[in-house]
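Enquirer: no FASTA, just this:
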């Protein structure tokens, strides 16, 4: 068991990143609205995430560069390179600053469920300080171990909450492996996939593998790490759907409403489990979003900076600072978030296509380029990301 946890690496931070308050909320609404019937969408999301993250990790290990650096190196035409860099910076750096308020607010909601509402105004500042300290340590191994611990806490919290509802195992298995659409479910399916297949995770993963592994011989370990971590993250998301479906509620506005609905049946344990899980989900995303923004800025501007570099620090500090400010004031930066959603809607299919292009270039990956089977599977996944990107843009503009 010790050896197993010792070998877990950057994939855990990827799982921590995509299970944020937004994912928890979408999964909660999915379970309340559709029961177990859309669990298959999470299975699809897990497969898509594993495929894309493996390609990003492979690029990072073989090239020893971050994804933003590879984009700059491979797109040689300046009229394509400059718009690509602007798009990446807008979607990841500015976008993550906008989303950080949601991460801190979600973690604060979890703390309110566990500790009460007496200190609610101070929770965003406290959680922001925690995220600051985790990043200021500037030791990748320490950060990785802390995040593994938080992900395990989050996993146990939501899985135990799901067990408390005593779900119908047959219905769960049918929902997970027999695809079907209920009336009005298509947008929810898109939401489930969209909260799991996250553009900034591709940049984060490609950079983090360089902190952990140094040789192509480590590809096997990286693939195992990606597979285990993403599946664990997907199981957590599925556990949230199962908990919501078993709650018997028909109307919730956030995940803590579900916890309160479960309280009469299962006591305060339900509130503690879900509150702790939401706190862990919020704080892990509050760490990974600024970290991803810093890595992207590092690559786009060609800093070649380490975790201890002042420029690297300034970026993640700025993202946390913006998040704390917006969360503390209760201000919803709606225009900034809408801009980030549009940028991410464009970025996801663009980056997916770019990944596909690069992993087929022998001049970049040599014998580690994609096989025919990998191309077929990733091609289907990329088609899905294109549809997701188009739909997210349409959703923002109300089309």
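Expert: Now that the structure is in, tell me what you want to look at. In this text the structure is predicted, and so the values were computed from the model without any measurement.
Enquirer: only C-alpha atoms for contact and neighbour calcs from this point on.
Expert: Noted.
Enquirer: Surely residue 365 and residue 60 touch.
Expert: No - taking contact to mean CA atoms under 8 Å, the distance of 10.1 Å between residue 365 and residue 60 leaves them out of contact.
Enquirer: more neighbours, these two?
Expert: residue 60 (28 against 17; other CA atoms under 10 Å).
Enquirer: Against residue 69, how distant is that one?
Expert: 10 Å (CA to CA, to the nearest Å).
Enquirer: Could you pull up the contacting residues of residue 277?
Expert: In this structure, residue 277 makes contact with 110, 153-158, judged by CA atoms under 8 Å, 6 or more residues apart in numbering.
Enquirer: dropping in the other structure now:
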């Protein structure tokens, strides 16, 4: 009945906030706050694009699941069986590599407030994250994450409102692209930290049984809220002067605004790290369940060990107090290759009449928009891949040549996809 639609919409937004919780982690806070501290509001427009692109991709993969009854991982496993182990390994490996950063990010937030032993706080964060995963089901965890996203958002928005920018300045920065000198890496980072490959599997995996109308409302609003939180973090970072660090940020906020502002930033950092320390193992589990263990009689048993493995890796590096830099570089290379591949598969699947009924397929206009997003995703993914590879080469390659080559590859891929199914 119509009178219940608003309530259902709120529940849908709360449910889909797991996607926001997944992409707003310590890495996102670092990238956004550093962007604000370095360039002020000049890179806000990048997050506008990231919100739109993330929404398009997440809505598409959820529609695939609702229309076909299969998750994205299951469809890929059936359509491209030789690739399923590579995808499963890449997702789990990436989640495990970044899990230490998630846990340490939550601990960093706590350390800005409390003086407890770092190892104790690391184990405490890991314990409660593990407890949430062990006791909750996918959908209940998703709703639980929605609460944390709301808390995180309030903390950062309170701080951002204290910035001295006018409303017109903010609107201009949100809508009009601007490329400051030496900003390319942060632009790529802002988009890359919002659109991550495991989120596509996570969103698809939890969308089974959803109503498509409520799914669209939930995804659009949840990602918009997550994007606004990222923008608030960037604006908060613009208040900071000098070299960026979490401690310097809190000290600057305490001096310029008040102790409450630094406290809000610390709580927000903890919330971001804690939610990501839950969503990363959850995404790894859902991916393995849908890709590798599909049809296996003991899939529940084996897939549950996936999140345990990811959590243990995070705990080990967290307790050691070190970042697994070589592993993270390798994970970046894998994800740099994986995100473009998954995006291409998403396009091919949503236009496959044997899998997706006609009413759920993309229109010509929707395909055109999706291909623009995919082209940029391919460019960003290949760029991340080349950074991870070329940094270890004994010779230098001119950056302009690299970007031109990557641009040609990205454009070629888009043209081929358009010829295959986009111009129907």
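Expert: Noted; the coordinates are in hand. Bear in mind the structure is a predicted one, so any value in this text is a computation, not a measurement.
Enquirer: which residues in the stretch 251-399 of structure 1 form helices?
Expert: All helices of the stretch 251-399 of structure 1, identified by DSSP state H, counting those that start in this stretch, fall at 255-266, 268-300, 310-329, 334-358, 362-365, 372-397.
Enquirer: The second one vs structure 2, average offset?
Expert: Aligned to structure 2 and superposed, helix 268-300 of structure 1 gives a mean residue distance of 0.9 Å (mean CA distance after the TM-score superposition for structure 1).
Enquirer: tilt between that helix and helix 310-329?
Expert: With axes from the mean of the first three to the mean of the last three CA atoms, to 10 degrees applied, the angle from helix 268-300 of structure 1 to helix 310-329 works out at 140 degrees.
Enquirer: Which positions in structure 2 sit opposite helix 268-300 of structure 1 in the alignment?
Expert: For helix 268-300 of structure 1, the aligned range in structure 2 is residues 259-291, judged by TM-score structural alignment.
Enquirer: Please spell out which residues along that stretch are buried.
Expert: By neighbour count on 16 or more other CA atoms under 10 Å, the buried set for stretch 259-291 of structure 2 is 261-291.
Enquirer: can you tell me how far the residue nearest the centre of structure 1 sits from residue 379 of structure 1?
Expert: Of all residues in structure 1, the one closest to the mean position by CA atoms, centre = their mean is residue 18, 1.5 Å from it. With distances defined as CA to CA, the gap from residue 18 of structure 1 to residue 379 of structure 1 amounts to 22 Å.
Enquirer: same check, this time on residue 340 of structure 1
Expert: The separation that residue 340 of structure 1 has from residue 379 of structure 1, given CA to CA, amounts to 26 Å.
Enquirer: The residue nearest to the centre of structure 1 maps to what in structure 2?
Expert: Under the pairing rule here (TM-score structural alignment), the equivalent of residue 18 of structure 1 within structure 2 is residue 23.
Enquirer: Residue 64 of structure 1 touches residue 210, doesn't it?
Expert: Yes - the pair residue 64 of structure 1 and residue 210 passes the contact test of CA under 8 Å, sitting 6.1 Å apart.
Enquirer: Indicate which one of the helices of the stretch 251-399 of structure 1 is closest to residue 51 of structure 1.
Expert: For residue 51 of structure 1, the closest of the helices of the stretch 251-399 of structure 1 is helix 372-397, at 6.4 Å, according to CA to CA.
Enquirer: Identify the residue of structure 1 aligned to residue 100 of structure 2.
Expert: Alignment note (TM-score structural alignment): residue 100 of structure 2 maps to residue 101 of structure 1.
Enquirer: thinking its match is in contact with residue 321, fair?
Expert: No - judged on CA under 8 Å, residue 101 of structure 1 makes no contact with residue 321 at a distance of 9.3 Å.
Enquirer: More neighbours: which of the two?
Expert: Remark: of residue 101 of structure 1 and residue 321, residue 101 carries more neighbours, 30 against 20, as counted by other CA under 10 Å.
Enquirer: Report the separation between the nearest residue to that one once chain neighbours are set aside and residue 316 of structure 1.
Expert: Taking CA to CA, 6 or more residues apart in numbering as the measure, residue 101 of structure 1 lies nearest to residue 323, with 3.9 Å between them; neighbours along the chain are not counted. Spatial separation of residue 323 of structure 1 from residue 316 of structure 1 under the definition CA to CA is 11 Å.
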